[in-house]
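Asker: return a 3D structure for these sequence lines:
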Amino acid sequence: MTAVVEPQTMARLAYAPCTTKFQLQGKATGTQIPFKFDTIDGNRPKSNANTVFLWQTSDLRIPSTAPLFSMPVKKDEPKGSDVFQPVSLERKPYLMGYGVGPEVKNICSLLLFNEQGEEQKHFFADLSIKEVGTDSVTFKYFMPAGTKGVTDRDWFGLWETDSPADLYSSRPVATGYPSGNLHEGDGALFHGLIRDRKYTIGYFKGGYQDGNPKQTTLACTETFTA
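Answerer: Presented below is the predicted three-dimensional model:
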């Protein structure tokens, strides 16, 4: 009798995901918004045109209207802090978005602060692996509300590595893209997986193109053992 091998669940196989974190550092004032960022190792925010955007809204969702202000990140270390200095802020709630590129479609992290300039909520992009088979891996992805995976040309890939920094330079062994425009959904990547070898999935906010997807827009990753 032939034994049936069930797909492995990720409760015992996944490592902690890596993501792009973005939060206030202190309180916002009428003219300054101090913030800190903690992106993925290997990212070069200035060189990769990482950008911060601002809207006046009380919703933790990217609006369909153009941002009031935007500012490129001035540092090339993956972690750091800076001060956003728009012309002036009213005593109202505001939404800030961190993009791993120069456009709104590249936003992968959000923070919301209230009328007193205090951070109220935040959102970070996330991956959650569901099952690992012999030749495929399935997962769920969670991007900011208001983003559109297909329209934004998001994509995801698979690498034979346990180092997220490798995803900026080495080529993936498999790629895919969202099947719809919801900001969260299911994904799958197909590749022969070798038992006990470590792999990493990366989700990229924008830059998909056949044969040569852009690798600077990495939003989050998760590593697992096959």
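
Asker: only C-alpha atoms from now on, for both contacts and neighbour counts.
Answerer: Fine.

Asker: burial check on Val4, number of neighbours?
Answerer: 6 (other CA atoms under 10 Å).

Asker: and for comparison, fold this next one:
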Amino acid sequence: MPRLKLPTFGVGLVGLMATASALACGVLGGKGARDVQLHVEVASPSLEVGADAQVWTCALTITGSSGTTVDVSYVGPPGNQPHTFQNFVALWRASVVPWGVVPEARLTVPTDGETGSLVLMDVSITRAEYTTAYAVGPEVDDICASALLEADGSAGPVDAVTAKIVSLGADSLTVRYHTLDGYLPATAGNWLGLWRGRVSPYHAPAEALARVPIPQDVTDGDVDINGVKLEPDFPHTLIYFMDKDLKSAAVVLQFTPVAR
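Answerer: Predicted coordinates:
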């Protein structure tokens, strides 16, 4: 069976079929022409994340300390209401969050500001390392950011949950995530949600393009989201959640797929 290679010229499948039919009639037609079947291959468009992408992550920083207090500043996702959603800050005498250990201090965020500052009081700070952590829900598994207080009283390294798109196709994407040291994202029920449009996690449509759980208890990894139809040149929102509750958003990524 002969195969005729056709240029796409940006037309759709119907246009290609019409072009193929015309070519068959014009090139192969005429007196005594035979019926010819044409095989047309249409490749899926190759996409990438547009330059207008925006990402919001949680953050925690130590701004001061004394022998009995630790001052911190926190940042949550846009639209977060930390007091209503029972966000909290906690402190341990440890170099990382010691999961499963009761903190030496814990304070629910007292206001509903997306960003703010608070003071952990009545703590005994000695010449040792202390870790503070910020959670976007009432459970320890909701912790999404941390900051270290060095033994000399200075502010040390900070860390936070992150997510980014590392590959993008017409019907799939791969997301690379990062969580804190020692965290178990699958056990905690972490998951990724994908919606079309500029979506708030706190008022998200019931119907999502995809809801994909983090499949393993690995602090850092890649997750494939397959079988989704991404609309080029229209905004989409990818959100990383710490538990099944939509209020537990830790990362919000808004992006527009564009043709390469």
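
Asker: so how far does stretch 83-92 of structure 1 reach from one end to the other?
Answerer: One end of stretch 83-92 of structure 1 to the other measures 19 Å (CA to CA, to the nearest Å).

Asker: residues in contact with the aligned partner of Pro138 of structure 2 in structure 1?
Answerer: Under the alignment by TM-score structural alignment, Pro138 of structure 2 pairs with Pro102 in structure 1. Pro102 of structure 1 makes contact with Ala49, Asn50, Thr51, Pro72, according to CA atoms under 8 Å, 6 or more residues apart in numbering.

Asker: and Pro102 of structure 1, what element?
Answerer: Counting by DSSP states H and E, there is no helix or strand that carries Pro102 of structure 1.

Asker: so stretch 147-155 of structure 1 matches what in structure 2?
Answerer: Counting by TM-score structural alignment, stretch 147-155 of structure 1 sits on residues 183-191 of structure 2.

Asker: before we move on, what about stretch 124-134 of structure 1?
Answerer: So stretch 124-134 of structure 1 is aligned with residues 160-170, judged by TM-score structural alignment.

Asker: mind listing what's buried along that stretch?
Answerer: Buried residues in stretch 160-170 of structure 2, counting neighbours by 16 or more other CA atoms under 10 Å, are found at Ala160, Val161, Thr162, Ala163, Lys164, Ile165, Leu168, Gly169, Ala170.

Asker: for those, which two are the farthest from each other?
Answerer: Taking CA to CA, the two most distant members of those are Ala160 and Ala170; they sit 29.9 Å apart.

Asker: got a list of what Thr84 of structure 2 touches?
Answerer: By CA under 8 Å, 6+ apart, the contact list for Thr84 of structure 2 reads Asp112.

Asker: map it onto structure 1.
Answerer: Mapped onto structure 1 by TM-score structural alignment, Thr84 of structure 2 lines up with Ser47.

Asker: any idea how far its match is from Asp76 of structure 1?
Answerer: Separation of Ser47 of structure 1 from Asp76 of structure 1 (CA to CA) stands at 7 Å.

Asker: now Phe204 of structure 1
Answerer: 19 Å.

Asker: and Val123 of structure 2, which of the three is it?
Answerer: The assignment at Val123 of structure 2 comes out as coil when based on DSSP: H, G, I helix; E, B strand; the rest coil.

Asker: thought it was touching Leu107?
Answerer: No: Val123 of structure 2 lies out of contact with Leu107 (CA atoms under 8 Å); the separation is 11.8 Å.

Asker: Pro201 of structure 2 corresponds to which position in structure 1?
Answerer: By TM-score structural alignment, Pro201 of structure 2 lines up with Leu167.

Asker: what of Pro213 of structure 2?
Answerer: Counting by TM-score structural alignment, Pro213 of structure 2 lines up with Tyr177 in structure 1.

Asker: number of residues surrounding the closest residue to its match other than its chain neighbours?
Answerer: Once flanking residues are discounted, Tyr177 of structure 1 sits nearest to Trp155: 4.2 Å by CA to CA, 6 or more residues apart in numbering. When counting by other CA under 10 Å, one arrives at 25 neighbours for Trp155 of structure 1.
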